[in-house]
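K.L.:
Here is a sequence together with a model predicted from it:
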Amino acid sequence: MRVTKKLLLGTVIATAALTLAACAPSTGTTSPTESGEAGPAEITVGVITSETGPLASYGKQYLDGFKAGLEWATDGTDEVNGTKITVEYRDDAGDPDTAVGVAKELIGDGVNILAGSASSGVAAALAEQAGQNKVLFLSGPAAADAITGINDYTFRTGRQSAQDVATAGTFLGDLEGKTVTVFAQNNAFGQGNEAAVKAILGGKGATVNSVLVAEDVTEFTPFAQQVLAGSPDLVFVAWAGATSGAMWQAMSQQGVFDAVPVVTGLGDSATFGAYGEASEKISFLNHYFPGAPDNEVNDTMIEAVEKAGGTPDLFTPDGFNAAIMLVQAIKEGKGDVDAMVAALEGFEFDGPKGKLTVRASDHALIQEMYQVKLVSDGGAFTPELVDTVPADEVAPAEKQ
C-alpha cells in the first residue's frame, strides 16, 4: 500500500535538535516562526548544478528528477503549508569558482537553501559556503566521501563512494582472508578508490593490493598480466576516460575474466556500450538504473520524467530525493535554518530506491545498492538486476 505524500513528508524520526550560534537570512513576506505558527509566504531555493560543461548530462538527470520530485511532493502546487517554493536554477559549468560566485550572490539575496551539484569539487565548495554562511545545503550526486559530515548544514541526497566500494565487497561475501586487487589509473581518482578499498574492504578482513597505471599508458597487456600474477579473489576496477576501451580489451585478451571475478561501477546509460567483448563478463555495482527498484515512487518518477521529455538515468533519483527533503525541511522548519536542519536529521522517507534514512550524526543517506550485469539486447547492452544489497550492509562508516 502506498503511503500518502502528506503522511510520508511528515514522517520524522526525532534525534537531537541542533542549537546553533546564528540564524541565516530568510526570504518571503513574513519571518519564519516557531513550530505551530504560519511559515513565510515564499521561500526561494537555489539549485546549482551543471547545465553545461563536462558533467552536463549528470546535471540534467539530477534536474529532471528534482523537478519531478517537487511536483510529486507538493501535489503539483509548488507549495507546502501555504509557503510558495520558488526555485532559482543556476549553472555551475562544473567549476567550483563559478559555483561559489553563484552561491554568494544567492545568499546575498537572502536565499538560505541551496541544492546540487554533480561535481564533487563543486559540492565541497558549496558545503564550505553553507557552513560559513549557516545556510542549508542539500548535496546532490557528487560522491566524494569527504562531503558527509563536513558540517552541520550539509546533507546528502544521493549515495557516496564508500557505499560503492562496500557494494563491490558483497560480490565476495565474507572478506576475511580474501585478496582484492585494485586496478586503477595512477591519478587522484584512482588513488582515491585505492584508499577507499583499503579502508573499507581491508577493514573487513581483506588483503588489498594495487596495480596503478600512469594516465599516458596506452598498452595495458603487462598490467593485466600483473593483475593475474597477484592471484586475487576479486579485482576492483576504477577507470575513466578515453583509454577505457583498450584497457577492457587487454583484460579480456589476457584471460582475466576467466580467472577471477572483476567488479566495477556501472555508470549512466551512455556508458553501457563501453566495455566491448567484456560487457557480459563484468560484475557491476550500481547506484540506480530504472529497472532496479520495484515500487510506486520509482514508477511515478519514471512516468513524470518521461512525460516531460527526459530519460530516467543514474542520478535522476538524487534530484527526486532532494525535492522530498526540501519539502520536509520547509514543512517542519518554516524557513528557519536551525529548524530545517533538525527536521532532516533522522528523516525516513520512501524514495525511488525504496526506504531511505538521513543519518542524524553525519547526514549520510542510507540506501540500498545493486549488483547488476549487462546483457546483450538487439545489438546493444542493457542492465539486468542480479541482487539488491540491503542499505545497512553498505552503510558508510559513521562520522562523529
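P.N.:
Yes, it's here.
K.L.:
Could you use CA atoms for every contact and neighbour count after this?
P.N.:
Fine.
K.L.:
Quick check: residue 332 is in a strand.
P.N.:
No. Read with DSSP: H, G, I helix; E, B strand; the rest coil, residue 332 is helix and lies in no strand.
K.L.:
another structure for you, compare them:
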Amino acid sequence: MIGIGRRGLLTGSTALLAAPALLHAQPAGGVKIGLVAVQTGPQAALGTQLRDGFLQGLRHLDGKLGGLTTEVVHIDDELRPEVAVTKVRAALERDRVDFVVGVVFSNILAAILRPVTEANTFLISTNAGPSTFAGRGCNPFFFTTSYNNDQVHSVIGQACEDRGYRRVFVMVPNYQAGRDAVAGFKSRIKGTVVDEVYVPLTQLDFSAELAKIAAARPDAIFTFMPGGLGVNLVRQYRQAGLANIPFLSTFTVDEATLPAQGEAALGFYSAASWAPNMDNPQNQRFVRDFEAQFNYVPASYAAQSYDGAMLLDSAIRKVNGNLANKDALREAIRAADFRSVRGPFKFGVNHYPVQDFWLLKVARRPDGKFWTETDRKVLEANVDPWAAECRMR
C-alpha cells in the first residue's frame, strides 16, 4: 500500500517519483534506486534528511536520472545491520534495483557493502564514509559523495591547534565511526588528550561524563555525537554550566539536531564540507527549494544526498542510459561531471571526494531558525589519509 506522507512524499516499501498524483508501472528503460535511510528510533531525523535530500534532487531533475524514469525503493535499515542486509538483499534480488544509495551510519554500510558490490551493483554512500573502505578495502563498485570519516574530525584537530587549545577532552560513541573520529582528530592535534571516553551508541544520559569534563577542566571538548545523542548531550552540557569550555564537534550540532537543541547550541562549533549559507547558485537553489518543500533547514545529510542524485544523473547521461556496461558506468561516475552544492568536487583514486572543509558555527537566522554558518576554511582540496593505500587506479 502506498500512501502520501505529511510532507507530500510517497511512502511505503516502494514509491515512484513521477508527475504529481500520477502512479504507473515502471516503463522499460527506467532506473531503480534502493534508498537506504534509517527511519526508526531517535536517529530517524538523520535518515529523513538523507531521504529528503535525494528526493529533492529528483524533483529538480523532473523525476528522472539521466533522462530515465526513476523509481525509488525505500529501505529503513532500523539502525540494525542484520535488518539492513535482509532488506537490501530483497531490493537486489526481488526489486532488482540498479543502484543502492544512502546509509547514515558506518556499521550499516559495513554490513551491506559486500552483498551489494558482490552483485556487481554500485553502492553510493551519501553519508557514511568509514576508513575501512578508503584504503586497502577500496572497492570498484563503491563511491561516496560525503567524506572519509577521518577528514571531518581532523578539521577540529586543526582548529584546536590554530586556537592554541593544548588540553582537550574527547568523547565519542563506541563504534567504527567513533573510532575514526578520534583517529582523525588526533591526526592534527599536537596537544594532550586529557581523557578519551567511549559511550554506547544508544546512550542518552551524560551526567557521569559531564562530571568528568568538569573535573578535568580542559581547554576544549571534542565530541562526535550524531542524532539523538547530540540533542541530549548539548542540552545537558549547557544545563551543567559547562558552556564556558569551548564545544567543538562533528555531526553533533547541525541542521538535523538544531531544531531540538535550539538556543542550547548557540555558538557551538562543528566541521563539514558544506554549510547551508554557502554562496553559490546550486546551493542557494537547493536550500531555498528544500525548505519550501519540507519546511525545515537541510543538513549535510540532505546536501550530500542531493549531490548523490546529481552524480547519478550525470553518470547515466554520460553512458546514454546504458546501465549494463559496468566499466563505462564506473568511469562516468568517477568523472563526477556535475555542479555540487559545496563547490569544488572530484573523486580521488579510492572513490572518496577531494574537497574543502570548513569550521562552522551555530547561529540564529533573522527568521528565528537555527543553522550552521561557515566560520573559516580549514582544509583545501583535502585528500583523505587512506587514499594512497587504495590499489585502484
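P.N.:
Thanks, I have it. Note that this is a predicted model, so its numbers are computed, not measured.
K.L.:
Quick check: closest non-adjacent residue to the residue nearest in space to the middle of the first structure.
P.N.:
The residue lying closest to the centre of the first structure (C-alpha atoms, centre = their mean) is residue 158, at 2.9 Å. Among residues not flanking residue 158 of the first structure along the chain, residue 318 sits closest, at 4.9 Å (C-alpha to C-alpha, 6 or more residues apart in numbering).
K.L.:
Matching the one you found against the second structure, which residue comes up?
P.N.:
Aligning on TM-score structural alignment places residue 318 of the first structure opposite residue 304 in the second structure.
K.L.:
where does that match land in three-state SS?
P.N.:
What three-state DSSP gives for residue 304 of the second structure is helix.
K.L.:
on that earlier part again, neighbours of the residue nearest to residue 158 of the first structure, just the number please.
P.N.:
30 (other C-alpha atoms under 10 Å).
K.L.:
and if you look at residue 397 of the first structure?
P.N.:
12.
K.L.:
likewise residue 173 of the second structure?
P.N.:
Per other C-alpha under 10 Å, the neighbour tally for residue 173 of the second structure reads 21.
K.L.:
does it really touch residue 233, like I thought?
P.N.:
No. At 11.9 Å, residue 173 of the second structure does not count as touching residue 233 under the criterion of C-alpha atoms under 8 Å.
K.L.:
Pull up the overlap in contacts between the two.
P.N.:
Common neighbours of residue 173 of the second structure and residue 233 (criterion: C-alpha atoms under 8 Å, 6 or more residues apart in numbering): residue 225.
K.L.:
Assumed residue 77 of the second structure was part of a helix.
P.N.:
No. Assigned with three-state DSSP, residue 77 of the second structure falls outside any helix and is coil.
K.L.:
quick one, helices of the first structure?
P.N.:
Counting by DSSP state H, the first structure has helices at residues 5-9, 56-73, 96-108, 120-133, 161-169, 188-200, 221-229, 244-253, 256-259, 296-307, 316-333, 337-344.
K.L.:
Please identify the deepest-packed of those.
P.N.:
helix 316-333 (a mean of 27; mean count of other C-alpha atoms under 10 Å).
K.L.:
Which elements pack onto that helix?
P.N.:
helix 5-9, helix 56-73, strand 79-80, helix 337-344, strand 348-351 (3 or more C-alpha pairs under 8 Å, 6 or more residues apart in numbering; DSSP states H and E).
K.L.:
Which residue of the first structure sits opposite residue 283 of the second structure in the alignment?
P.N.:
Superposed on the first structure with TM-score structural alignment, residue 283 of the second structure falls opposite residue 298.
K.L.:
now the helices of the first structure as a markdown table including distance to residue 389 of the first structure?
P.N.:
Below are these laid out as a markdown table (distance: least, C-alpha to C-alpha, whole Å):
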| stretch | distance to residue 389 of the first structure |
| --- | --- |
| helix 5-9 | 24 |
| helix 56-73 | 23 |
| helix 96-108 | 33 |
| helix 120-133 | 25 |
| helix 161-169 | 7 |
| helix 188-200 | 16 |
| helix 221-229 | 27 |
| helix 244-253 | 26 |
| helix 256-259 | 23 |
| helix 296-307 | 17 |
| helix 316-333 | 17 |
| helix 337-344 | 24 |
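K.L.:
Of those, which is nearest residue 285 of the first structure?
P.N.:
helix 161-169 (5.9 Å; C-alpha to C-alpha).
K.L.:
so the closest one corresponds to what in the second structure?
P.N.:
Going by TM-score structural alignment: helix 161-169 of the first structure matches residues 149-157.
K.L.:
circling back to that earlier point, which ones are touching the match of residue 318 of the first structure?
P.N.:
Contacts of residue 304 of the second structure by C-alpha under 8 Å, 6+ apart are 50, 53, 126, 127, 145, 146.
K.L.:
one more time with 6 Å
P.N.:
126, 145, 146 (C-alpha atoms under 6 Å, 6 or more residues apart in numbering).
K.L.:
thought the second one was touching residue 126?
P.N.:
What it means is residue 145 of the second structure. Yes. At 5.1 Å, residue 145 of the second structure counts as touching residue 126 under the criterion of C-alpha atoms under 6 Å.
K.L.:
Need the counterpart of residue 52 of the first structure in the second structure.
P.N.:
If you follow residue 52 of the first structure across to the second structure using TM-score structural alignment, you land on residue 40.
K.L.:
can you name the farthest residue from the center of the second structure?
P.N.:
Most peripheral residue of the second structure (C-alpha atoms, centre = their mean): residue 215, 33.7 Å.
K.L.:
what's the distance between it and residue 157 of the second structure?
P.N.:
Counting by C-alpha to C-alpha, to the nearest Å, the gap from residue 215 of the second structure to residue 157 of the second structure is 22 Å.
K.L.:
Ok, residue 359 of the second structure next?
P.N.:
On the measure of C-alpha to C-alpha, residue 359 of the second structure and residue 157 of the second structure end up 11 Å apart.
K.L.:
My guess is residue 100 of the second structure contacts residue 120. True?
P.N.:
No. Contact criterion C-alpha under 6 Å: residue 100 of the second structure and residue 120 do not qualify, at 11.0 Å.
K.L.:
So which of those two has more stuff around it?
P.N.:
residue 100 (27 against 14).
K.L.:
so how far is residue 372 of the second structure from residue 363 of the second structure?
P.N.:
Distance from residue 363 of the second structure to residue 372 of the second structure, by C-alpha to C-alpha: 6 Å.
K.L.:
okay, these two: which has more neighbours?
P.N.:
Legend: neighbour count by other C-alpha under 10 Å for residue 363 of the second structure and residue 372, higher for residue 372 (29 against 20).
K.L.:
Counterpart of that one over in the first structure?
P.N.:
Using TM-score structural alignment as the criterion, the counterpart of residue 372 of the second structure in the first structure is residue 383.
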